[in-house]
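Q: Next comes the sequence, and after it the predicted model I'd like to discuss.
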Amino acid sequence: MTQPLVHMIGAGPGDPELITVKGKKLIEEADLILYTDSLVNPELFTNVKEGAVVKKSAGMHLDELVDIMAEAALQGKKVARVHTGDPSVYGAIFEQMKKLAERGIDTKIIPGVSAAFAAAASAKLELTVPELTQTVILTRAEGRTPMPEKEKLVDLARHQCSIALFLSATLIKKVVASFLEAGWTKEDAVVVVYKASWPDEIVLRTTLGRLQEDMRKHRITKQAMVIVSKAADEKRLQSGNFESKLYDKTFTHGYRKGEKVYE
């Protein structure tokens, strides 16, 4: 007998065309679709199969979610648990998978486009510009959910790399204070993307010093990705030479021999 299965599907950031082909196919084949209605675009469910049950999960607690999925899966039905962005980042999937496993139900994760990368795309950012920043930290400011002691924002910010902040739009005062304490300046660049890839998306380019005021002006208090990065500083990018070795005509690699430069 085949083990009961629940698919955890990343729906992407909002644009219904940014889901994977596999994720879209599984949704269209599912008998039960349980989706995070506060952030997942309902347009994803316009072509579900006849008789499919589509339920919103924002108002449910963990045991309710698991009961609904387990009942369907144990009956041999195809279950699609649809999360915003990519389920592996702030998806709260571990607790669901653990409880499903206790009932003999397996899970499979289908990755999706994270809001962090959708926001970078909307703002036309490369988060890893050569010789400027080569590391990206995905994190959040500490709110009602505490952060592990070694993951305080002020400590992470000291790395001076690209930092994408989830779930932090209501904690901007704390965010700014943490970055300034870590050695950033009020002139350092910040990009805020509200509802990345949605029709009402807003891309806000600002600085740490103006961040609170500019977010207040645009009434951005939720559903926003905040990216603090040297790579968001357009003036610095234009004034410096940050070209990669990959396409440098003098650089030799496995697919191309570099040209000699004669002075």
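A: Received the coordinates, thanks. Quick caveat, the model's predicted, so the values are computed rather than measured.

Q: from here on, contacts and neighbour counts on C-alpha atoms
A: Fine.

Q: How about the longest helix anywhere in the chain, which residues are buried there?
A: Scanning the chain for the helix with the most residues, using DSSP state H, yields helix 62-74. Of the residues in helix 62-74, those buried under the neighbour-count criterion (16 or more other C-alpha atoms under 10 Å) are 65-66, 69-70, 72-74.

Q: In addition, the following structure is provided for comparison:
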Amino acid sequence: MIHFVGAGPGAEDLITVRGQRYLEQADVVIYAGSLVNPGLLKSTKETCEIYNSAKMTLEEVLEVMEQADREQKMTVRLHTGDPCLYGAIREQMDHLDELGIAYDSCPGVSSFCGAAAALNLEYTLPEVSQSVVITRMEGRTPVPAKEKVAAFASHNATMVLFLSTGLLEKLEGQLIEGGYKEDTPAAIVYKATWPEEESYICTVSTLAETAKAHGITKTALIIVGDVVTHHAYERSKLYDPEFTTEFRQGVK
């Protein structure tokens, strides 16, 4: 069996209980060394074979999985955050399907959740924003034409951008072109939940300037929208004494 496991956003104690148990039981671990906290590997068995996929091709990763399956070893494929976001897991799963090798997924805490925690932020404030767009800038790898940042920006919803820290000047232009005002609140969160975590509040037009001032060039999330500064919002209906729910009768 191969378990695709979300390592969480960085802190060693933010992996799930299930993910931790799989790591403790694993005979083979293939981890995304460019982003996963290596401290998580301390819980593996002494006999566990550990591979850093940052130095491997897809074919090499699959070869390790196939060999482990032939030897009836339990494998953990350890991805950063939650594997379903920018984890490149589908191509691995499709190959395993072709070979008839069993696998499953263990979700993890995504770094976009860790970034919100760093800022004590709620992404969905009533009457401010009820949607979160998770996307990235187009760099060396393209994005579908209909998913350009400018197109998403036209909604003025909360936006969280992965893999875009090295493209902030272009990002600013795309956000403004799409409809965000230059003074729209924004934030840069570097290595959310790691010991070296840093977070900075700025605006759409000062994203590049802020990152440069603090020497941030990678491993950061960008958050855009009025929720960043806890913009004036409406009280939640769920806890409004006048609002009737399945569990209590509202009183006027």
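A: Perfect, thanks for sending it. For clarity, every value in this text was computed on a predicted model and none was experimentally measured.

Q: Overlay the chains and give the TM-score.
A: The TM-score (TM-score structural alignment, normalised by the length of structure 2) is 0.97; 252 aligned residues with a C-alpha RMSD of 1.0 Å.

Q: Is it possible to get TSV of the buried residues of helix 62-74 of structure 1 that adds distance to E187 of structure 1?
A: Formatted as TSV, the entries for these read as follows, by distance: C-alpha to C-alpha, whole Å:
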residue	distance to E187 of structure 1
L65	45
V66	47
M69	49
A70	52
A72	54
A73	53
L74	56
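
Q: can you give me the strands for the stretch 101-250 of structure 1?
A: If you assign secondary structure with DSSP state E, counting those that start in this stretch, the strands in the stretch 101-250 of structure 1 sit at 106-110, 136-140, 162-166, 189-194, 202-207, 224-228.

Q: Compile those into CSV and extend it with columns for mean neighbour count.
A: Shown next, in CSV, are those (neighbours: other C-alpha atoms under 10 Å):
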stretch, mean neighbour count
strand 106-110, 17
strand 136-140, 17
strand 162-166, 23
strand 189-194, 25
strand 202-207, 19
strand 224-228, 26
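
Q: so can I have a markdown table of those strands showing distance to S244 of structure 1?
A: Compiled in a markdown table, the strands of the stretch 101-250 of structure 1 are given as follows (distance: least, C-alpha to C-alpha, whole Å):
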| stretch | distance to S244 of structure 1 |
| --- | --- |
| strand 106-110 | 32 |
| strand 136-140 | 17 |
| strand 162-166 | 17 |
| strand 189-194 | 22 |
| strand 202-207 | 25 |
| strand 224-228 | 21 |
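
Q: out of those strands, which comes closest to F45 of structure 1?
A: Closest approach to F45 of structure 1 among the strands of the stretch 101-250 of structure 1 is made by strand 106-110 (16.8 Å; C-alpha to C-alpha).

Q: give me the stretch of structure 2 that that closest one matches.
A: Taken onto structure 2 by TM-score structural alignment, strand 106-110 of structure 1 occupies residues 102-106 there.

Q: Show me how far the matching stretch is from its chain's centre.
A: Here the centre of stretch 102-106 of structure 2 is set off from its chain's centre by 19 Å, with C-alpha atoms, centre = their mean, to the nearest Å.

Q: now what about that stretch, what contacts it?
A: Contact with stretch 102-106 of structure 2 is made by 1-6, 18-19, 93, 96, as judged by C-alpha atoms under 8 Å, 6 or more residues apart in numbering.

Q: Now for the aligned residue in structure 1 for L163 of structure 2: which residues touch it?
A: Here L163 of structure 2 is matched to L167 in structure 1, going by TM-score structural alignment. Under the criterion of C-alpha under 8 Å, 6+ apart, the neighbours of L167 of structure 1 are 140-141, 222-225.

Q: and of those residues, the nearest to I172 of structure 1?
A: Using C-alpha to C-alpha as the measure, the one of these that approaches I172 of structure 1 most closely is A141, at 8.4 Å.

Q: and that closest one, how many neighbours?
A: A count of neighbours around A141 of structure 1, defined by other C-alpha atoms under 10 Å, yields 23.

Q: That one and V176 touch, don't they?
A: No. With contact defined as C-alpha atoms under 8 Å, A141 of structure 1 does not reach V176; the gap is 10.2 Å.

Q: one step back: which of the contacts of stretch 102-106 of structure 2 lies closest to T245 of structure 2?
A: The shortest separation between T245 of structure 2 and any of these is 33.8 Å, and it belongs to R18 (by C-alpha to C-alpha).

Q: Now for the closest residue to I188 of structure 2 other than its chain neighbours: which residues touch it?
A: Spatial nearest neighbour of I188 of structure 2, chain neighbours left out: I222 (4.8 Å); criterion: C-alpha to C-alpha, 6 or more residues apart in numbering. Going by C-alpha under 8 Å, 6+ apart, I222 of structure 2 touches 160-162, 164-165, 186-189.

Q: One more pass at 7 Å, please.
A: Residues in contact with I222 of structure 2 (C-alpha atoms under 7 Å, 6 or more residues apart in numbering) are 160-162, 187-189.

Q: how far away is it from E60 of structure 2?
A: 32 Å (C-alpha to C-alpha, to the nearest Å).

Q: Over to A150 of structure 2?
A: If you go by C-alpha to C-alpha, the gap between A150 of structure 2 and E60 of structure 2 works out to 37 Å.

Q: cool, C202 of structure 2 as well?
A: The spacing between C202 of structure 2 and E60 of structure 2, counted by C-alpha to C-alpha, is 42 Å.

Q: And R136 of structure 2, by the same measure?
A: Counting by C-alpha to C-alpha, the gap from R136 of structure 2 to E60 of structure 2 is 27 Å.

Q: Alignment lookup: P199 of structure 1 to structure 2.
A: Match for P199 of structure 1 (TM-score structural alignment): P195.

Q: Kindly report the same for E243 of structure 1.
A: E243 of structure 1 maps onto R235 in structure 2, by TM-score structural alignment.

Q: Next up, the contacts around its match.
A: P126.
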